[in-house]
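Engineer: sequence first, then the predicted structure:
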Amino acid sequence: MIDDRVPPPFIGDERAMLNNWLDWHRGTLAVKCAGLSEEQLRERSAPPSSMSLLGLVRHLAHVERVWFRIILDGEDIPRLWGKDAAPNADFDDVDGASAEEAFATWRAEIERAREISAGVPLDAVSKRQRHGQDCSHRWILVHMIEEYARHNGHADLLRERIDGATGE
């Protein structure tokens, strides 16, 4: 596996720490998917789960969009992958999905999230609520780190199941 992640610094201000840890976890997902064929990326975990590495990429593209563009910035845009009609479409509908499209969408959502995040103070409150709650930008960044960390654990197991590769 190619690993070009930059480890987060041990010392830095809060924004740098949050951004670096989030980027570390974004990079970890990329590492877990590196060098696999579309068929391998579609390989499911274990029934009844429909989880796959491709599903994780699609899911995290969606999560980036929702938290940064829709919740934090207030954009009026649809959810990805038809999730408005089928809430689990990111995971369930990977059999005919394009890995190239999924990765391009994920990378584009990350870039847009970075742009939005760079222009918002950490204490700023989101323009939209989530489940009836206001969210600070800081909370969103911490949540995104948690979201990636949890799913990277899934990615570890999926990758090991596919070809035996393990690693941080």
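Structural biologist: Alright, I've got the coordinates. Worth saying up front: this structure is predicted, and the values here are computed from it rather than measured.

Engineer: rest of the way, CA atoms for contacts and neighbours
Structural biologist: Will do.

Engineer: with adjacent residues omitted, what lies nearest to the residue nearest the centre of the chain?
Structural biologist: Central residue check for the chain by C-alpha atoms, centre = their mean: the C-alpha nearest the mean position is that of L60, 2.8 Å away. In space, and not counting its chain neighbours, L60 is closest to W106: 7.0 Å by C-alpha to C-alpha, 6 or more residues apart in numbering.

Engineer: so that neighbour touches R58, yeah?
Structural biologist: Yes. If you go by C-alpha atoms under 8 Å, W106 and R58 touch, sitting 6.8 Å apart.

Engineer: so for those two, which residue has more residues nearby?
Structural biologist: R58 (25 against 22; other C-alpha atoms under 10 Å).

Engineer: for the helix or strand that one falls within, name the packing helices and strands.
Structural biologist: Using DSSP states H and E, R58 maps to helix 53-64. Secondary-structure packing of helix 53-64 (3 or more C-alpha pairs under 8 Å, 6 or more residues apart in numbering; DSSP states H and E): helix 38-42, helix 89-92, helix 99-118, helix 137-163.

Engineer: okay, pairing it with this:
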Amino acid sequence: MHWRELPRVERPLGGEVEMLLYALDRARQQFGWKTGGLGAEELRRTHAPSTMTLAGLVKHLAFVEDGFTARAAGEPIGPPWDVRGWVENDRWGWESALTDAPDELYGLWYTAVERSRGRLVGA
């Protein structure tokens, strides 16, 4: 999936839940638009004064998607987070993202977003 394939979101008419889901999807769409299509070099570049990279941020957001909605749904967090020790070592994702290919990072995030949507609809 490519960031352009993320569903376009329109402002819903509804209550607080609909507005919250709209805001979340809009933030996802914007993040995908801003980072989508970047190559390995751009994703791995640090942005002073921080050592943060966009690669690390993509992987971190995938973890946040899975972690939050798994907990909210009462489900265990699944791979790759459970087997690679992210929960015990927050730096693992930021550091390991530097060796991940862009397609892997984007795929991880898109898949986590889809799981989150499914869990939130189920909730």
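Structural biologist: Received, thanks. As the structure is a prediction and not an experimental result, all values here were calculated from the model.

Engineer: after superposition, what is the TM-score?
Structural biologist: The TM-score (TM-score structural alignment, normalised by the length of the second structure) is 0.79; 117 aligned residues with a C-alpha RMSD of 2.4 Å.

Engineer: show me the contacts for the residue nearest to L60 of the first structure.
Structural biologist: Counting by C-alpha atoms under 8 Å, 6 or more residues apart in numbering, W106 of the first structure touches V57, R58, L60, A61, H62, E64.

Engineer: map it across to the second structure for me.
Structural biologist: Matched to the second structure by TM-score structural alignment, W106 of the first structure sits across from W109.

Engineer: for E147 of the first structure, same thing?
Structural biologist: Matched to the second structure by TM-score structural alignment, E147 of the first structure sits unpaired.

Engineer: one step back: gap between the residue nearest to the centre of the first structure and P47 of the first structure?
Structural biologist: Per C-alpha to C-alpha, to the nearest Å, L60 of the first structure is found 21 Å from P47 of the first structure.

Engineer: check contacts around the closest residue to H60 of the second structure other than its chain neighbours.
Structural biologist: Leaving aside its sequence neighbours, H60 of the second structure sits nearest to G93 (C-alpha to C-alpha, 6+ apart; 6.4 Å). By C-alpha under 8 Å, 6+ apart, G93 of the second structure lies in contact with G56, K59, H60, W86.

Engineer: just to revisit the earlier point, columns distance to A113 of the first structure on top of the contacts of W106 of the first structure, output as TSV?
Structural biologist: Below are the contacts of W106 of the first structure laid out as TSV (distance: C-alpha to C-alpha, whole Å):
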residue	distance to A113 of the first structure
V57	15
R58	15
L60	12
A61	10
H62	11
E64	7
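
Engineer: out of the residues you listed, which one sits closest to L158 of the first structure?
Structural biologist: Checking the contacts of W106 of the first structure against L158 of the first structure with C-alpha to C-alpha, the nearest one is V57 at 12.6 Å.

Engineer: quick check, the closest one in contact with A104.
Structural biologist: No. With contact defined as C-alpha under 8 Å, V57 of the first structure does not reach A104; the gap is 10.0 Å.

Engineer: among these two, which residue is more densely surrounded?
Structural biologist: Using other C-alpha under 10 Å, the more surrounded residue of V57 of the first structure and A104 is V57, with 27 against 14.

Engineer: which residue in the second structure lines up with the more buried one?
Structural biologist: In the second structure, the residue paired with V57 of the first structure is V58, using TM-score structural alignment.
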